[in-house]
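*Asks:* I need the structure of the sequence given here:
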Amino acid sequence: MPDDATASPGSPTKAPRPPIVFGVLGGIASGKSHVSRLLAGPDGLVLSADAAAHEALRDPEIVEKLRAEFGDEVLGPDGMPDREALARIVFQDPGSRKRLEEWIHPVVRATLHAALENAATQGVSRVVLDVPLLLENAAEHGLLALCDHLVFIDTPDADRDARAVVTRGWAPGEVARREAAQMPLGEKRQAADFVIDNRGDVESLTQNVRAELLRLNLS
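*Replies:* Now for the predicted structure:
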């Protein structure tokens, strides 16, 4: 008689447990990437909408649409989109931004959903969604409904602005200008299941994330 731990021929294979899905909320340059990696842990997966969008912008069909719509000024020397040049246009013109999103968002949405499905079949324990418009475009991308926990990263505006100046080369005040087209941060904070305080250094932020994981029995 076979041992209980040995599956008999033809017996169904046990499906992997679905991953715990975190949705990360917060402003530009708030520390979302660092927090996402900590939440995912060594065996988890971080899915970044920005990374997926970056890849989508390299699609030849989309590159040609950008050239036709905005001209060669949004392309770099290698013929690929210059993201900063493109951002300067679309964040000043809602119509241009809408057209760009109509091209990019379906590709990003398909990429993220495919990655989530693959993670589930591979038995990944945690998935973290780093999606800037997770709340704003919930009806469009369907990702919000898949989240088990929403996490807001509370970082002072002045710190975020200073960080963007140093790490992204943005002009002072650019963060606020770009966020004007998004949901207010106060509303995102209210939508979160818990808040991560990022008013200190990196070590303090790391400890705060680990404390929340411990509270959730995920440490």
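*Asks:* hey, let's count contacts and neighbours off CA atoms from now on
*Replies:* Will do.
*Asks:* chain center to the one helix or strand Ala139 maps to: distance?
*Replies:* Using DSSP states H and E, Ala139 maps to helix 138-141. From the chain centre to the centre of helix 138-141 is a distance of 14 Å (CA atoms, centre = their mean, to the nearest Å).
*Asks:* Would you mind pulling the contact partners of that helix?
*Replies:* Residues outside helix 138-141 that contact it (CA atoms under 8 Å, 6 or more residues apart in numbering): 109, 144-145.
*Asks:* ends of stretch 41-60, how far apart?
*Replies:* One end of stretch 41-60 to the other measures 35 Å (CA to CA, to the nearest Å).
*Asks:* how far is that stretch from where the chain is centred?
*Replies:* The answer for stretch 41-60 is 8 Å, by CA atoms, centre = their mean.
*Asks:* Can you work out which other helices and strands pack against the lengthiest helix in the chain?
*Replies:* What stands out as the longest helix in the chain, according to DSSP state H, is helix 94-121. Secondary-structure packing of helix 94-121 (3 or more CA pairs under 8 Å, 6 or more residues apart in numbering; DSSP states H and E): strand 45-48, helix 49-56, helix 83-90.
*Asks:* Following up with a second sequence; could you model it the same way so I can compare the two?
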Amino acid sequence: MLIVGLTGGIGSGKSAVSELLVEHGAHLVDADRIAREVVAPGTPGLAAVAEAFGPSVLLADGTLDREALGRVVFADEASRRQLESITHPLIRAEMAARIASAPPDAVVIHDIPLLVEGGPRPGYDAIVVVETPRELRLERLARRGLARGQAEARMAAQATDEQRRAVADILVDNSGSLDDLRKRVGEVWGELLRRRDAGLAEPSVRPGS
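*Replies:* Predicted coordinates for the structure are as follows:
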């Protein structure tokens, strides 16, 4: 098994890269999707968030109002840290369970936006960073309906391009066309398979095992 951390700033196109890797045969563990699941209605995670931030972060039907919560946590670091203290342990536990369920010869793509922000993370065989110029990211986010001020606040709460590059084993430039991205992801997939096959030929002990 090869465990790959995939990250990139908001608007970089990280999700597009993960989708293309899945087309090649990768086993995806999506932190964003899991983050939504751990605060779904009826979960202990949602109850803890509502207790910490009050009823204003809930919609009338009892589901999480992500926009309202985002306005709070991206404007105040202490609030963001409080939210992370609730959700991150739940997310990590679920991700570990899904990685453990993958086939032994899988290339597992651990799609995690805040890989760098969370500090050193042992256990990755490779880290792939998706990189896109800031203005292009802002344009993409605007097309999604996110106001520039909100987009910039979210960028400011994340690692810088330089910090992500510092941990990258493989960089993916997503400033071009979709065809350009497909070609680059194909190259990355080939490199990941080579790393997986080398690891299968030379068994090693993972950190924490």
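*Asks:* TM-score of the superposition?
*Replies:* Here the superposed chains carry a TM-score of 0.84, computed using TM-score structural alignment, normalised by the length of structure 2; 193 aligned residues with a CA RMSD of 1.9 Å.
*Asks:* Now the following helix or strand past the longest helix of structure 1 on structure 2. Mean distance?
*Replies:* Using DSSP H and E, the helix or strand that follows helix 94-121 of structure 1 in sequence is strand 126-130. Compared with structure 2 after fitting, strand 126-130 of structure 1 deviates on average by 0.8 Å (mean CA distance after the TM-score superposition for structure 1).
*Asks:* just to revisit the earlier point, and the contacts of helix 138-141 of structure 1, which are buried?
*Replies:* The neighbour-count criterion (16 or more other CA atoms under 10 Å) marks 109, 144 among these as buried.
*Asks:* will you turn the contacts of helix 138-141 of structure 1 into TSV that also has distance to Asp93 of structure 1?
*Replies:* Shown next, in TSV, are those (distance: CA to CA, whole Å):
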residue	distance to Asp93 of structure 1
Arg109	23
Leu144	27
Ala145	30
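*Asks:* quick check, nearest of the contacts of helix 138-141 of structure 1 to Gly41 of structure 1?
*Replies:* For the contacts of helix 138-141 of structure 1, the residue nearest Gly41 of structure 1 by CA to CA is Leu144; the value is 20.9 Å.
*Asks:* Tell me who's in contact with that closest one.
*Replies:* 23, 134-135, 138.
*Asks:* at 10 Å instead, please
*Replies:* With contact set as CA atoms under 10 Å, 6 or more residues apart in numbering, Leu144 of structure 1 has these partners: 21-23, 129, 131, 133-138, 150.
*Asks:* Tell me which residue of structure 2 lines up with Val151 of structure 1.
*Replies:* Counting by TM-score structural alignment, Val151 of structure 1 corresponds to Val128 in structure 2.
*Asks:* Kindly provide the distance from its match to Trp189 of structure 2.
*Replies:* For Val128 of structure 2, the distance to Trp189 of structure 2 - CA to CA - is 11 Å.
*Asks:* Those two - which one has more neighbours?
*Replies:* Between Val128 of structure 2 and Trp189, Val128 has the larger neighbour count (other CA atoms under 10 Å), namely 25 against 19.
*Asks:* Give me the mean distance between the helix or strand harbouring the more buried one and structure 1.
*Replies:* Assigned by DSSP H and E, Val128 of structure 2 belongs to strand 126-131. In the superposition with structure 1, the average deviation recorded for strand 126-131 of structure 2 is 1.3 Å (mean CA distance after the TM-score superposition for structure 1).
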